[in-house]
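Participant: Below is the structure, and that's it, no one-letter string:
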């Protein structure tokens, strides 16, 4: 280090020290000092205009750069990758995208040691600050460069850092944003396989401008999952993150573009826009009360909204709203009005006013935030965000999050009951996401071609969510009392009406979108499989279902343990009974012999004497009879003699 080794955070340069047209703005080395903590050790070009590359000076807008490049808890890992956002120095309403490759090695492997190496390990990150959101593309290159930089063993040699800056600016371009290179390392297939039904809930949460916290350590998978979720929105990674790190000041005038979108006058505009439709509305397809009995087939096709559908079909006058055709033709017309995947896929996203301007006016997106941002998030000008964190204080601090996604524990915590109901998946939603999961998880796919083919690949998954989003937006233009609203969850639309981006978007919806028929891409008749889907989703993705599953599992274990105990007890009792019976039979086998067979003078003979005595009373009647007979004979003989 040179003489400019003292950190001077808070420096406010009047101009940035980078070329705004270059893909890469800076390549920075951040290290951990045992006394000063995380600090910038080298930057090319220098972060401060007119400064030195080895200076620790940091622009005030980037004062948290060191803590972002060296994440919380990084000492527990030998390597990690961090994606983060910073406001641009030349325009605070633009975003600079950071990609940091972290490494930790033993101090013994460092060939040229400096005075600041006082511990057994060395922790550093090589960080790229780019104006292009080519996260994965840059990360692949920086991973190899960081490995070579550490293997050199001499951190004072910075030629590799300078060459990296020049080479990246030569090989990166704006055209790469419109190719698949934008999605390197962001696998939509793996995202769906990991989160299953939760991925659709997270998708809808992004639209509601709530405070969503992703929690996991290390950072690589954490920030990667957030960016993969955003990649499901068409055009959002390419152009939708320009203001994702912009904080609207509290003293912003009420009539600026940032605040004009919340003008109460929007309510009247919303009503007029919702009435726009190039084809007859849903109400126009319902005959009057005299022909309701002919609607049985249509009612079955839309069973989930049958009651509300019929009740809304009657006009105040009781007359036909304007569709006098027979019921059979009504059914054919209804089939033609369903959303069509091929039709929507052929429309360029700019004609659909995509990407959506979600991350504007105080709604932030940070794939990773360090601890110093806790106070920043509490500013009144920030009303929503999607952030990733590894520090438990983000979960513990009150008011930081509306929703917490525990990635390791696969748990989605929603404390607000109304928000929980708003993101609850409908039967049609479950059909949609179950089909995506089934195709993605289909067995028998070639592992060498995984994610490359169309059906079930990353592009296919993003196309499905694009179709879902277009149908959701088109249906939102319908009246809120129509049954079709229930297909996407009517409470979700109620929450959507209060978001800033939607209130601005609905004032002037794109014409191409208005021409698409409303409805859910998976609407249809209810079946037994829908009941199974609902039951499975309830048991695996709701707190009540998880408690029931846990109770059933614990009860099963208790029954199994009780069965083992009972089986052991029965076995022991059976053994005791067998032993007793065996002993009894053995005693019988040793019982005394009959009297005539017993030897003289034996105990058995003595025992037989009382038996003979006992038989004597039974012989006395015979002796008395013989005596009586002899007396009678004597008397008769005496008579004859006389």
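Facilitator: Perfect, thanks for sending it. Not measured: the values here are computed from a predicted model. Numbering: from 1, shown residues only.

Participant: For the rest of this, base every contact and every neighbour count on C-alpha atoms.
Facilitator: Will do.

Participant: which one is residue 341 nearest to, not counting chain neighbours?
Facilitator: Once flanking residues are discounted, residue 341 sits nearest to residue 467: 6.4 Å by C-alpha to C-alpha, 6 or more residues apart in numbering.

Participant: One more to weigh against that first structure:
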């Protein structure tokens, strides 16, 4: 299958007609991807509500790519850079520019968001240079940019996943123990709504969160439409395992957990015009972001949990979700340890790196902690299932005391076992995963005096 060549479009804010696609670059002459794929909302996704309040803003979104003779339907990913210019500065001012400012967005559409960090840096620079020309009829810089994209992405291949945007350090520094609540919440696949007036930050928070599930950023092909389910349809249970190879171990343990399969949606920036899709009966779960405060008035209708980035608050509207997300004592120990490590190494001038440049508190360190937590949880749940299956068997000898999955919170485990991602995971993994990874919470053990003091301090 030929890879999808990244394409570029320019979206203009027309004073009478609103946002509209002005030009496509990198597409066959006479074709319009927006018409072919039914993307009437593309201009609204590219020019986010509130983008006019800042000099530069970025928006990230997902699009459904209709099937062609050679390709099945799949998800595409957009990143747009919005800027504005005083209309009086234009060298060629078209007669229909009647407002005092011109606002445009340059959009890159690609088949995977995993190297958007590199794309964003270049997109920002190119958009800035194009605006500096003060002549929007001259598209040479844009054409060269579009032609260079395939090479840019090829050069990123084989690189470690470039997690772009908000560092996990910043996520933990801001949300502290609630970072684990958000992580466990995502696994339960409720309706998660992020709100914030700064679009780029809003999108980055969501990407940072889903990047905590190893490999998920590379497997988002179903995320643009709740009807998509190609990940499960093409999944094969791994039969071999090299424990010394991390990729082999993760695949054998059933990662990535697929949060965006059948009935689910991921829309880092979701314009108001897309709300019908969220309210649709077939949409059971999602992680989406909005910059429009109208949604806050309808939060009960559109969310089970609302993460307000402007006010640093998390509001859980569903009572059953609230009780499932109460952290266990080992959970609290785990996330308090991470929070403390980040705070101890915090550097105000460079939030993304520990001040001593050491490993503790680094991005890689945080990822590995969450990975270890997740693998232990998966193993403990398999052990729970194994015990339940053998409870009538008197010759059954347990290697572990009690049910180790309760250390991840009994209610949470019950809720997780009712999700779609659990169903897929359980169907395609070996029943004895607990022989590979110890089914024990990384911070297991009874309540200590430290736990009590920590609770009181908080």
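Facilitator: That came through, no problem. The structure presented is a predicted model; accordingly, all values stated were derived computationally and were not measured.

Participant: quick revisit: so what does the residue nearest to residue 341 of structure 1 match up with in structure 2?
Facilitator: Alignment note (TM-score structural alignment): residue 467 of structure 1 maps to residue 372 of structure 2.

Participant: Next one: that match from residue 438 of structure 2, what distance?
Facilitator: 10 Å (C-alpha to C-alpha, to the nearest Å).

Participant: Of these two, which one has the most company?
Facilitator: residue 438 (18 against 14; other C-alpha atoms under 10 Å).

Participant: Give me the three-state assignment for that one.
Facilitator: coil (DSSP: H, G, I helix; E, B strand; the rest coil).

Participant: try residue 78 of structure 2
Facilitator: With three-state DSSP as the criterion, residue 78 of structure 2 reads strand.

Participant: can I assume residue 215 of structure 2 is in contact with residue 258?
Facilitator: No: at 9.7 Å, residue 215 of structure 2 does not count as touching residue 258 under the criterion of C-alpha atoms under 8 Å.

Participant: Between those two, which is the more surrounded one?
Facilitator: Taking other C-alpha under 10 Å, residue 215 of structure 2 and residue 258 do not tie; residue 258 has more neighbours (27 against 19).

Participant: Would you mind confirming that that one is in contact with residue 216?
Facilitator: Yes: with contact defined as C-alpha under 8 Å, residue 258 of structure 2 reaches residue 216; the gap is 7.1 Å.

Participant: thinking again about what came up before, was I right to think the match of residue 467 of structure 1 contacts residue 439?
Facilitator: No: counting by C-alpha under 8 Å, residue 372 of structure 2 stays clear of residue 439, with 10.7 Å between them.

Participant: Show me what residue 417 of structure 1 lines up with in structure 2.
Facilitator: Under TM-score structural alignment, residue 417 of structure 1 pairs with residue 319 in structure 2.

Participant: before we move on, what about residue 504 of structure 1?
Facilitator: In structure 2, residue 504 of structure 1 lines up with residue 424, judged by TM-score structural alignment.

Participant: Does its match touch residue 232 like I think?
Facilitator: Yes: under the criterion of C-alpha under 8 Å, residue 424 of structure 2 makes contact with residue 232 at 6.9 Å.

Participant: that's a strand at residue 80 of structure 1, yeah?
Facilitator: Yes: the assignment for residue 80 of structure 1 by three-state DSSP puts it in a strand.

Participant: list the contacts for whatever residue of structure 2 lines up with it?
Facilitator: The alignment partner of residue 80 of structure 1 in structure 2, by TM-score structural alignment, is residue 57. Neighbouring residues of residue 57 of structure 2 by C-alpha atoms under 8 Å, 6 or more residues apart in numbering: 51, 81-83, 198-200.

Participant: With residue 66 of structure 1 instead?
Facilitator: Residues near residue 66 of structure 1 by C-alpha under 8 Å, 6+ apart: 30-31, 38-40.

Participant: again, but for residue 439 of structure 1
Facilitator: Per C-alpha under 8 Å, 6+ apart, neighbours of residue 439 of structure 1: 455-456.

Participant: Counterpart of it over in structure 2?
Facilitator: Match for residue 439 of structure 1 (TM-score structural alignment): residue 341.

Participant: Can you give me the distance of the residue most central in space within structure 2 to residue 326 of structure 2?
Facilitator: Residue closest to the average C-alpha location in structure 2 (C-alpha atoms, centre = their mean): residue 207, at 3.1 Å. Distance from residue 207 of structure 2 to residue 326 of structure 2, counting by C-alpha to C-alpha: 23 Å.

Participant: Which residue comes closest to the equivalent of residue 79 of structure 2 over in structure 1 once chain neighbours are left out?
Facilitator: Residue 79 of structure 2 maps onto residue 99 in structure 1 when the alignment is built from TM-score structural alignment. Distances taken as C-alpha to C-alpha, 6+ apart put residue 83 closest to residue 99 of structure 1, at 4.9 Å, once the chain neighbours are dropped.

Participant: just residue 508 of structure 1 next, same as before
Facilitator: Closest to residue 508 of structure 1 by C-alpha to C-alpha, 6+ apart is residue 273, at 7.4 Å.

Participant: could you give me the residues in structure 2 that the helix or strand that contains that neighbour aligns onto?
Facilitator: Per DSSP states H and E: residue 273 of structure 1 is located in helix 266-274. Per TM-score structural alignment, helix 266-274 of structure 1 has no counterpart in structure 2.

Participant: got a list of contacts for that helix?
Facilitator: The contact list for helix 266-274 of structure 1, computed with C-alpha under 8 Å, 6+ apart, reads 476-479, 503, 506-509.

Participant: again, but for stretch 408-415 of structure 2
Facilitator: 188, 323-328, 330-331, 377, 381, 405-406, 441.

Participant: give me that answer again for 7 Å
Facilitator: 188, 324-325, 327-328, 331, 377, 441 (C-alpha atoms under 7 Å, 6 or more residues apart in numbering).
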